[in-house]
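In: All I have is the shape, not the residue letters:
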């Protein structure tokens, strides 16, 4: 009961769809760039490989995100030379986000008298498209790997495991060492300007609505990019 109550408290404190929809955006037209694998190792995982149809094996992010990742990589190597950041997702086409959202919407088997509560419930698993960070090119999914073993360090839960509470950054269901590993990732990314999302230990962003909410900015600087406009944002 203790862990369940604790996780409920964590959920109440997480940023919600209703928080994000109120935040205004003013697109700054910053370009998308391909992540350089020699600097920031990256690659899609099987569960989230839909973008390969659009960008191939390449992961794209906004220019500033790439710069901040380079800085974060330098910082983490100073802390431990055998560790490296590894990005598993960046820009997600809005159509891909929408399909995932609609699929999760169909999976809801509970009646909500207020439709907004339904959106909030789904948003916990997959962001509502019009406020989602990945379609802006400003959000990333990221882990830390041990270069000696080529394996992910122990975060106390598999990445993209949304169905358990282990995805919550501050869950009480993990060990002290696993908490320390999550804090290593979190502090490294925050130190270079990324905003964390407490509902997913692997998710960080800059320039989107979540970033604006976390840092109490006047508004977001990146908006969602549609497939039709994608070419305008490519360098």
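Out: Received the coordinates, thanks. Fair warning: this is a prediction, and the values are worked out from it, not measured in the lab. Numbering: from 1, shown residues only.
In: Please make it C-alpha for all contacts and neighbour counts, starting now.
Out: Noted.
In: Check which element follows the longest helix seen in the chain along the chain.
Out: If you go by DSSP state H, the chain has its longest helix at helix 63-79. Next in sequence after helix 63-79, counting helices and strands by DSSP states H and E, comes strand 83-89.
In: contacting residues around the longest helix of the chain?
Out: If you take CA atoms under 8 Å, 6 or more residues apart in numbering as the criterion, helix 63-79 is touched by 30-33, 35, 39-40, 83-85, 138, 188-189, 191-193, 206.
In: Now do it against strand 83-89, angle only.
Out: Angle, helix 63-79 to strand 83-89, by axes from the mean of the first three to the mean of the last three CA atoms, to 10 degrees: 150 degrees.
In: which of the contacts of helix 63-79 are buried?
Out: With neighbours counted using 16 or more other CA atoms under 10 Å, those contain these buried positions: 30-33, 35, 40, 83-85, 138, 188-189, 192-193, 206.
In: from those, which two are the most distant?
Out: The span of the buried ones among the contacts of helix 63-79, defined through CA to CA, is set by 30 and 83 at 30.0 Å.
In: thinking again about what came up before, which ones among the contacts of helix 63-79 lie within strands?
Out: Using DSSP state E, the members of the contacts of helix 63-79 that fall in strands are 32-33, 83-85.
In: between these, which is nearest residue 220?
Out: Nearest to residue 220, judged by CA to CA, of the ones in strands among the contacts of helix 63-79 is residue 32 at 16.5 Å.
In: so the closest one makes contact with residue 61?
Out: Yes: between residue 32 and residue 61 a contact is recorded at 5.2 Å, counting by CA atoms under 8 Å.
In: Name the nearest residue to the residue most central in space within the chain, sequence neighbours excluded.
Out: With distances taken as CA atoms, centre = their mean, residue 203 lies nearest the centre of the chain, 2.8 Å away. Excluding its sequence neighbours, the residue lying closest to residue 203 (CA to CA, 6 or more residues apart in numbering) is residue 141, at 4.7 Å.
In: got another, please set it beside the one above:
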């Protein structure tokens, strides 16, 4: 092989490697550890409370800290015995995505998705009611938004409200639900808590790893 051919191959490999996302130390792709995990990353698409893809979500890939991923792996294994699995709606969230939410929340004229996600809440109150914030635990890399699915059909279990619904019906303590809905929420809560996560009382889907690494650090690398 001629020298210029070696140089061409070396340059090609260099360019390829430079284009591959290098995650910060301690972060991993969840699918590398839980290959069967189901993803529906809402902020990569338009089915979310803004109604558009969110800044920083360049691929439908799920990123978490390694300890959070291992804890989620244990939760998935526990549920699998009942033919139940986990679906992830969001995990690591770049700070630029949080900034996108803030800009959207200040534009009171943009209410495209109000009927679906916040029908009973005035958009001007989203900050006051803490549905939108300037910082998110998601940006630290150990917080995940999840629901449960039947493994054979991939159908979601009925939790009584949709993901990211802004209202009391989404609170963990809300009781005006059917027995089946209460059972499903209890199964999710108990499984996540027993496997190292703590919940967020106002969102049944939201969990943060106890003793999380990178606490109060807010990363901004894109999801790609």
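Out: Arrived safely. Treat the numbers as computed from the prediction; the structure is a model and nothing was measured.
In: one step back: shared neighbours, residue 32 and residue 61 of structure 1?
Out: Residues touching both residue 32 of structure 1 and residue 61 by CA under 8 Å, 6+ apart: residue 137.
In: Can you tell me the SS state at the spatially closest residue to residue 85 of structure 1 that is not a sequence neighbour?
Out: Nearest residue to residue 85 of structure 1, sequence neighbours excluded (CA to CA, 6+ apart): residue 144, at 4.6 Å. When classified by DSSP: H, G, I helix; E, B strand; the rest coil, residue 144 of structure 1 comes out as strand.
In: Identify the residue of structure 2 aligned to residue 144 of structure 1.
Out: Matched by TM-score structural alignment, residue 144 of structure 1 corresponds to residue 148 in structure 2.
In: I'd like the distance between its match and residue 115 of structure 2.
Out: Distance, residue 148 of structure 2 to residue 115 of structure 2, by CA to CA, to the nearest Å: 24 Å.
In: how close does stretch 179-188 of structure 2 sit to structure 1?
Out: Stretch 179-188 of structure 2, aligned to structure 1 and superposed, deviates on average by 0.9 Å (mean CA distance after the TM-score superposition for structure 1).
In: That stretch aligns to what range in structure 1?
Out: Mapped onto structure 1 using TM-score structural alignment, stretch 179-188 of structure 2 covers residues 176-185.
In: need the helices for structure 2, in chain order.
Out: Under the criterion DSSP H, structure 2 contains helices at 3-19, 30-33, 66-80, 95-106, 114-117, 179-194.
In: Now do the buried residues in the last one.
Out: Taking 16+ other CA under 10 Å as the neighbour-count basis, helix 179-194 of structure 2 is seen to contain the buried residues 181-182, 184-185, 188-189, 191-193.
In: now it and helix 66-80, what's the angle there?
Out: Angle of helix 179-194 of structure 2 versus helix 66-80, following the same axes, to 10 degrees, is 140 degrees.
In: Can you tell me what sits against helix 179-194 of structure 2?
Out: Residues external to helix 179-194 of structure 2 that are found in contact with it (CA under 8 Å, 6+ apart): 72, 75, 78-79, 147-148, 157-160, 172, 175, 198-199, 204, 207.
In: What is the aligned counterpart of residue 87 of structure 2 in structure 1?
Out: Checking TM-score structural alignment: residue 87 of structure 2 goes with residue 86.
In: and that match, how many neighbours?
Out: Per other CA atoms under 10 Å, the neighbour tally for residue 86 of structure 1 reads 20.
In: isn't it right next to residue 39, touching?
Out: No: checked against CA under 8 Å, the pair residue 86 of structure 1 and residue 39 is beyond contact range at 9.9 Å.
In: aligned partner of residue 34 of structure 1 in structure 2?
Out: Using TM-score structural alignment, the partner of residue 34 of structure 1 in structure 2 is residue 29.
In: For residue 131 of structure 2, which non-adjacent residue is closest in space?
Out: Nearest in space to residue 131 of structure 2, with sequence neighbours left out and distances taken as CA to CA, 6+ apart, is residue 166 at 7.0 Å.
In: Ok, residue 106 of structure 2 next?
Out: Here the nearest residue to residue 106 of structure 2 in space, its sequence neighbours aside, is residue 124; by CA to CA, 6+ apart that works out to 7.4 Å.
In: so what's that neighbour up against?
Out: Contacts for residue 124 of structure 2 (CA under 8 Å, 6+ apart) come out as 105-106, 108.
In: which of those residues count as buried?
Out: Among those, the ones that count as buried by 16+ other CA under 10 Å are residue 105.
In: Is there a neighbour count for the closest residue in space to residue 156 of structure 2 that isn't next to it in sequence? I'd like the number.
Out: Ranked by CA to CA, 6+ apart and with sequence neighbours excluded, the top spatial neighbour of residue 156 of structure 2 is residue 149, at 4.2 Å. If you count neighbours by other CA under 10 Å, residue 149 of structure 2 ends up with 19.
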